[in-house]
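A.B. asks: below: sequence and its predicted model.
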Amino acid sequence: MKNRLENSRLGKRIWQHKLFYLFMLPGIIWFFLFSYVPLYGIQVAFRDYTFIGGFTGSPWAGFKYFEQFFNYYQSGDIIRNTVIISLMKLLIGFPMPIILALLLNEVRKIRFKKTIQTLSYLPYFVSWIVVVTLMQRLLTPYGGPVNDVVSMLGADPIQFLNNPTWFYQMIVGSDIWKNIGWNSIIFMAAIAGIDQQLYEAAKMDGAGRFRQMWHITLPGIRNVAIILFILAVGNLMSAGYEQLLLLNGPATASIGSVLDVHAINSGIREGRLSYAAAVGLFQSIIGLILILTVNRIARKVSDVSLF
């Protein structure tokens, strides 16, 4: 009886807000088609997949390809490189959009603010191929403008790219430059939703801009930051395929080989689809475990969580 009553109330609420659910329908369909239907292909990781046999006709292989990956002599290095690069992007790159949003919020000249916003958003829409080509032109020691300035200062030209000494700086720096503006949009929206009366009250109490930022703005975007951090932790086993494929070279292979590139190369270049699917499934499982763990910790510490 109780379940029937709850179901009837739920149905009434859904019907009452039917227009909102109708607007949600395209998004639900999209996620179902592109996020849930492809889960059927997970079985490729457990089969000796062939195009003739397909998903169900290929012979069952069990954990054969997982064992191949973990027995691969470079698997430990690949996992370590992936975690190191992802951690650096997370710890250094995640706060940057927050800092940019806080700084833009303090700008009072609208034209200057919009100009900075536009310039910071644009790199997000540029492909990594163009970004890496631009980096090669700017940073080359053979006539690049950056090294021209270095030479004018009396120092020797620096080989920034394909150099293990500068590899992490190039990876993290280019990732921040490309994504900082786009990622700051969410924090700017969160700041815009803060009640302006709080700032007025703080001014009356004699609080300056920094104290307003510390005691009002940051607490106001805390929940959004926690949720985005939880989602970012879920990508810890994904260091970024296209960026690492283009910036990594023979000289940096020992610190630049990551799971994303290894899986794509194994599947597309070598045709080992089952092996590549096993590596990708391993990444997804670890990502799921990380999200669940961090989500539980966040719920206990701050009462903010995804679910």
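C.D. replies: The structure has been received and is ready for your questions.

A.B. asks: only C-alpha atoms for contact and neighbour calcs from this point on.
C.D. replies: Noted.

A.B. asks: check which helices and strands the top helix by length along the chain sits against.
C.D. replies: Counting by DSSP state H, the longest helix found in the chain is helix 273-302. Using 3 or more Cα pairs under 8 Å, 6 or more residues apart in numbering; DSSP states H and E as the contact test, the elements touching helix 273-302 are helix 64-71, helix 218-233, helix 259-264.

A.B. asks: tell me the most buried of the ones you listed?
C.D. replies: Ranked by mean neighbour count, these are led by helix 259-264 with a mean of 21 (mean count of other Cα atoms under 10 Å).

A.B. asks: what helices or strands is it leaning on?
C.D. replies: helix 75-88, helix 241-247, helix 273-302.

A.B. asks: and of the helices and strands packed on helix 273-302, who's closest to residue 77?
C.D. replies: Among those, the nearest to residue 77 by Cα to Cα is helix 259-264 (9.8 Å).

A.B. asks: residue 101 and residue 173, how far apart?
C.D. replies: Residue 101 sits 18 Å away from residue 173, going by Cα to Cα, to the nearest Å.

A.B. asks: give me the more crowded residue out of the two.
C.D. replies: More crowded of residue 101 and residue 173, by other Cα atoms under 10 Å: residue 101, with 22 against 14.

A.B. asks: mind listing what that one touches?
C.D. replies: Residues in contact with residue 101 (Cα atoms under 8 Å, 6 or more residues apart in numbering) are 184, 185, 187, 188.

A.B. asks: got the residue ranges for the helices in the stretch 101-250 of the chain?
C.D. replies: 110-121, 128-139, 145-152, 167-192, 196-204, 209-212, 218-233, 241-247 (DSSP state H, counting those that start in this stretch).

A.B. asks: tell me the buried residues in the fourth one?
C.D. replies: Which is helix 167-192. Buried residues in helix 167-192, defined by neighbour count with 16 or more other Cα atoms under 10 Å: 167-168, 170-172, 174-188, 190-191.

A.B. asks: check it against this one:
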Amino acid sequence: MYNLLMTAGEDDWDSPTWSLSTGRYLEHTVQILRNRFEILSPDTLQQLKQMPALFAYEDFRDQPATVGRITEIQQLQHELRITLAIDPAVTPIPQAVLRTLYQDLDINTRNLEHCRTHWAVKDIDLVGVLVRANLINLPLLPPQPRPPKVFISYSWDSPEHRQWVALLAGTLRSNGIDATLDQWHVRGGEDLAGFMERSIREADRVLVICTEAYVERAIGRQGGVGYEHTMVTGELMRNVGTAKFIPVVRQTSRPATLPTELNTRLYFDLSPGAEYPTQLQALIRDLHNVQTPIPPLGPNPFQ
């Protein structure tokens, strides 16, 4: 079996996450498989993530499809949000080539399945179809690592600062980091406190954007910043050695100031200046857990 995810969004599969209306899950899926996968229990979620996935575009887009895995599935009130990883060993499949495989892949053109954004589960050996079409020469597609998931905590200092945070989050996403930001992920009517708690809990790392205003509000436990920082403090107290929370400084005054709970932590300084590109690259490396190479240990010159 395989997952077929089809979208009309331009360049959707260049992003590490994708959202789909809950009602379009299991469209164009035979009834026996609908019965099997319609309830998204932990076991079902695990089965879906173990299957290979074909990430395709609706026919009019004329963009290549890619192959990989679903690495995470988040159930929201009215939609499903997935995290995906593309398999670098599989060359993107041009739309013209994919069209010739629709029948073999059980993509029903009579019902205009190739023209509909949806998520289907197909009882087809995706790897076998691709091997017979000379698109891959692997007997199995290995699991793909999940992109690092990052939540950004910040204060709404000004419209300019909100835009700066959004640009930072966009830069992280373009570098393979699944950044969560309230500006993108909070829907009208959604409970903000619940969003903060869930995002901090589910994130691998939390970036704490430390402007002067953020530090002041965190120390004074003011507003949303104060509430978020109370959660941060609670987790730090439960796990003193955690490296989950990363201070990111954006300040004009010097020396830089941090909330009391974070002032002994290594921070990245993204304040305007010549060091910004270097510090940003170091942050991205850290989020991907790419260690700085350590020179080899040489022999004792006195022996």
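C.D. replies: Done, it's in. None of the values given here were measured: they were computed from a predicted structure.

A.B. asks: fetch the TM-score of the aligned pair.
C.D. replies: The TM-score (TM-score structural alignment, normalised by the length of structure 2) is 0.25; 126 aligned residues with a Cα RMSD of 6.3 Å.

A.B. asks: looking at structure 2, which strand is longest?
C.D. replies: Identified as the longest strand of structure 2 according to DSSP state E is strand 66-75.

A.B. asks: relative to strand 66-75, how tilted is the next helix-or-strand element following that strand?
C.D. replies: Remark: after strand 66-75 of structure 2, the chain's next helix or strand is strand 79-86, criterion DSSP states H and E. Here strand 79-86 of structure 2 runs at an angle of 150 degrees relative to strand 66-75 (axes from the mean of the first three to the mean of the last three Cα atoms, to 10 degrees).

A.B. asks: next SSE downstream of strand 79-86 of structure 2?
C.D. replies: That would be, after strand 79-86 of structure 2 and using DSSP H and E, helix 95-100.

A.B. asks: name the helices or strands packed onto whichever helix or strand comes after that following helix?
C.D. replies: Next in sequence after helix 95-100 of structure 2, counting helices and strands by DSSP H and E, comes strand 118-122. Secondary-structure packing of strand 118-122 of structure 2 (3+ Cα pairs under 8 Å, 6+ apart): strand 2-7.

A.B. asks: pull the number of nearby residues for the residue lying closest to residue 283 of structure 2 once chain neighbours are set aside.
C.D. replies: Distances taken as Cα to Cα, 6 or more residues apart in numbering place residue 268 nearest to residue 283 of structure 2, at 6.7 Å, with adjacent residues excluded. Neighbours of residue 268 of structure 2 under the rule other Cα under 10 Å: 19.

A.B. asks: and residue 268 of structure 2, what does it touch?
C.D. replies: Counting by Cα under 8 Å, 6+ apart, residue 268 of structure 2 touches 246, 247, 248, 249, 279, 280, 282, 283.

A.B. asks: compare the residues you listed and tell me which is most surrounded.
C.D. replies: residue 248 (25 neighbours).

A.B. asks: do you know how far that residue is from residue 73 of structure 2?
C.D. replies: From residue 248 of structure 2 to residue 73 of structure 2 the distance is 28 Å (Cα to Cα).

A.B. asks: still on that earlier bit, quick one: which of the contacts of residue 101 of structure 1 is nearest residue 197 of structure 1?
C.D. replies: Distance to residue 197 of structure 1 across the contacts of residue 101 of structure 1 (Cα to Cα) is lowest for residue 188, with 17.8 Å.

A.B. asks: wouldn't that closest one be in contact with residue 105 here?
C.D. replies: Yes: assessed by Cα atoms under 8 Å, residue 188 of structure 1 is found in contact with residue 105 at 7.5 Å.

A.B. asks: for whichever helix or strand residue 277 of structure 2 is part of, packing partners?
C.D. replies: Using DSSP H and E, residue 277 of structure 2 sits in helix 276-287. Judged by 3+ Cα pairs under 8 Å, 6+ apart, helix 276-287 of structure 2 is in contact with strand 268-269.

A.B. asks: try it again at 10 Å.
C.D. replies: With contacts taken as 3 or more Cα pairs under 10 Å, 6 or more residues apart in numbering; DSSP states H and E, helix 276-287 of structure 2 sits against helix 159-174, strand 205-210, strand 245-249, strand 268-269.

A.B. asks: for the helix or strand immediately after the longest one in the chain, packing partners?
C.D. replies: Per DSSP H and E, the first helix or strand lying C-terminal to helix 159-174 of structure 2 is strand 178-180. The elements that strand 178-180 of structure 2 packs onto, with contact taken as 3+ Cα pairs under 10 Å, 6+ apart, are strand 149-153, helix 159-174, strand 205-210.

A.B. asks: mind redoing it with 8 Å?
C.D. replies: So strand 178-180 of structure 2, by 3+ Cα pairs under 8 Å, 6+ apart, packs with strand 149-153, helix 159-174.

A.B. asks: most neighbours per residue, which of those?
C.D. replies: Taking mean count of other Cα under 10 Å, strand 149-153 is the most buried of those, at a mean of 24.

A.B. asks: so that one versus strand 205-210, what angle?
C.D. replies: Using the same axes, to 10 degrees: strand 149-153 of structure 2 against strand 205-210 is 20 degrees.
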